[in-house]
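Engineer: After the sequence you'll find the predicted model.
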Amino acid sequence: MSIGQLGYQTTIVNPVTISGTGVHSGAPVSITFNPAEADSGVVFQRMHADGRVSEYRAVSSQVGNTDLCTVLGFSSLTSIATVEHVMAALYALSLDNVLIEVDGAEMPIMDGSSAPFIEAIDQVGLRPLAVKRRYIRVVKPVRIEAGASWAEFSPHDGTRFEVEIDFDCPLIGRQAWRGELTPATFRSELSRARTFGFMRDVEKLWAAGFALGSSLENSVVISDDNTVINVEGLRYRDEFVRHKTLDAVGDLALAGAQFIGCYRSYRGGHKMNAHALKALLSDRSAYEVVEASSPRARSGARELIAVNAPEFAPWSA
């Protein structure tokens, strides 16, 4: 993201619905993206069969379980799971305000990537709103560690991800993806990377009530002899780290605003991403909230100006 891309908030032009299967429940689920007013952010509404509605803002303070996916809410009776692929698509497309209605307990897994959600949003398009977008700019490093894993934010003029994974599996091994995050980069290099798992773990997950909707249509599956079972193979040579980067984009989108800085992680995952984000937002000296000034009359350039953070707290409930 360059300074020239900074501008006004957006929403979608019209509602759009997408349907699929929940990867953990195996149940059919539909979600509808609806236009929303400026400064409303991303809001999820779980529509219950009895007419009740459970509502969650897509912010860090609402994140519950992060063991297998990212969950909004703290009770399985009302929570909404597997939001990361949707959030990654919204973040990468700079879609700021949208109301997402879901008729189940989790997002549809679709093909295991963010591409179907981008395609749905492309069908209706975005429209600008008359309110400037605000950003979280990292001004000093923030790092967390857990065993051999670590994650950190650092200042950077743009939005950059540097994600590295290291699996004890010859097929995956050590892979890294590094790059500036732009809509074009996300579409071409990350959006189609699918979630993945090992055949040896499937029975354990099923017994625990998870991955009931997982299949070769929505996951890259690695066999016991370290080969990809999917007939079509991999979409990218290093699809595994690209999907982990996609997950990181979605998890960090729960800051409630786009960030300006660099995010690095080694052997991370949903839990590490969530803890790193909370570490950043809990240190008020590590970031500032900024927005773009109006274009200068002569050069058309923009500069970032700090704004009153208490008036804009996207990470709070």
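Structural biologist: Thanks, I have it. Note that this is a predicted model, so its numbers are computed, not measured. Residues are numbered from 1 along each chain as shown.

Engineer: use CA for all of it now, contacts and neighbours both
Structural biologist: Will do.

Engineer: for K204, helix, strand, or coil?
Structural biologist: helix (DSSP: H, G, I helix; E, B strand; the rest coil).

Engineer: Please apply the same query to E217.
Structural biologist: Note that with three-state DSSP, the state of E217 is coil.

Engineer: Tell me who's in contact with it.
Structural biologist: Applying C-alpha atoms under 8 Å, 6 or more residues apart in numbering, we find E217 in contact with 111-112.

Engineer: Below is an additional structure, to be compared with the one above:
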Amino acid sequence: MDGMLPQTHAPFISEPRHEGQMQHTIRQPISSVGTGLHTGARISLRLSPAPENTGIVFRRTDIDMPPVVARYDMVVDTCLSTVLGCDTTGGHAERIATIEHLMAGLAGCGVDNIFIDVDGPEIPVFDGSAAEFVFLLECAGIVPQAAPRQHIHINRTVRVEDGDAYAELSPTAQPGLTIDISIDFPAAAIGQQRYMTGVEPGQFREHLSRARTFVLQPEIDYLHSVGLARGGSLDNAVVVNGDSVVNPSGLRHPDEFVRHKVLDAIGDLYLAGGMVNGHFRGHKSGHTLNNRLLRKVFAEQANWRRAPLDASLPAPRDRAA
């Protein structure tokens, strides 16, 4: 399978080692307003600095909802996006949806600690990519903190499957997270694509951040019929109809579709509760498999360890779990 897929490698860009060893937050608060992809509502977003060891914390300002730490076990839905929620009532009102693009921006920019306030049930979609989030973070300023960053090191290969789709994390001898994703869609405009990259700020900003979410034309009517994608438009998604891209401006990258899947995976994997040090490989994977994978990784302590990026530790055991 792998040998037949068109394959793209992003050039590996080395970041200064000390930057990966310390936690980071933003220098000052910054706000923006956008549209919710599924609700179509006007939603205000505010990003604020957070102390060391806080993590990524989401807060809704429009309802009385407890803060939610961005973690895999706080995910309550993965059908059309990654959704965080509280288990206080189980009601749909106590959720924050469509977090994956913002999470990808935070991971790609190396932000460990931040407060995220929204006055609605989902994160604004902006242009359907992570570019606006990267812009906001860079405008706010990304600054190091005094505490060292603790990475999630993968000790042995963990894999989940659904038919011919799969997602897996494996140990790696190289520091940091590498991604290898392949997709296969019947729509000729997408077809088979594969993309491999390391996840570092320069890499993410240049090669991944602008890749937009996409949808097949036949799916749009169904989503509208069930009250979803009310805020969707050609301004925030790539629409595919068979062998053609409906958007007048076309694609930002020839392989924008698989690049966006990589972006989604980076955001979903950041729900590990820290930067992952390992190799992710997926085929036809999505939010559901990505979350199932993290749950399986953390189900057994032998699968992972928390340590600085360059910690001198015993060699990992690459035994499939």
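Structural biologist: Perfect, I can see it now. This one's a predicted model, so the numbers in the text were calculated from it and none came from an experiment.

Engineer: Got a TM-score for the two of them?
Structural biologist: Overlay of the two chains. TM-score (TM-score structural alignment, normalised by the length of the first structure): 0.90; 293 aligned residues with a C-alpha RMSD of 1.4 Å.

Engineer: Grab the nearest non-local neighbour of T32 of the first structure.
Structural biologist: Setting aside the residues directly before and after it, T32 of the first structure is nearest to T17 in space (C-alpha to C-alpha, 6 or more residues apart in numbering), at 4.2 Å.

Engineer: residue contacts, that neighbour?
Structural biologist: 30-33, 120.

Engineer: Next up, the contacts around A104 of the second structure.
Structural biologist: The contact partners of A104 of the second structure, by C-alpha under 8 Å, 6+ apart, come to 130, 263-268, 270.

Engineer: Just give me the match in the first structure for it.
Structural biologist: Using TM-score structural alignment, the equivalent of A104 of the second structure in the first structure is A88.

Engineer: now whatever residue of the first structure lines up with V226 of the second structure: how far from K271 of the first structure?
Structural biologist: Taking TM-score structural alignment, V226 of the second structure has A208 as its aligned residue in the first structure. According to C-alpha to C-alpha, to the nearest Å, A208 of the first structure stands 19 Å off from K271 of the first structure.

Engineer: which SS class is the counterpart of P254 of the second structure in the first structure?
Structural biologist: Counting by TM-score structural alignment, P254 of the second structure corresponds to R237 in the first structure. With three-state DSSP as the basis, R237 of the first structure sits in coil.

Engineer: Ok, the one 4 residues further on next?
Structural biologist: State at V241 of the first structure, reduced to three classes by three-state DSSP: helix.

Engineer: With S30 of the first structure instead?
Structural biologist: strand.

Engineer: Just give the nearest non-adjacent residue to it, would you?
Structural biologist: In space, S30 of the first structure is closest to S19, 4.1 Å off (C-alpha to C-alpha, 6+ apart).

Engineer: what about the one you found, how many neighbours?
Structural biologist: S19 of the first structure sits with 16 neighbouring residues when counted by other C-alpha atoms under 10 Å.

Engineer: again with D201 of the first structure
Structural biologist: Count around D201 of the first structure with other C-alpha under 10 Å applied: 12.

Engineer: ok but it is inside a helix, no?
Structural biologist: Yes. D201 of the first structure forms part of a helix when assessed by three-state DSSP.

Engineer: sorry, back to before: how near is the match of P254 of the second structure to R284 of the first structure?
Structural biologist: Counting by C-alpha to C-alpha - R237 of the first structure and R284 of the first structure are separated by 40 Å.

Engineer: what about the helices in the stretch 1-150 of the second structure?
Structural biologist: Ranges of helices within the stretch 1-150 of the second structure are 100-109, 131-140, based on DSSP state H, counting those that start in this stretch.

Engineer: Can you give me the buried ones in stretch 95-108 of the second structure?
Structural biologist: For stretch 95-108 of the second structure, a neighbour-count test (16 or more other C-alpha atoms under 10 Å) marks 95-108 as buried.
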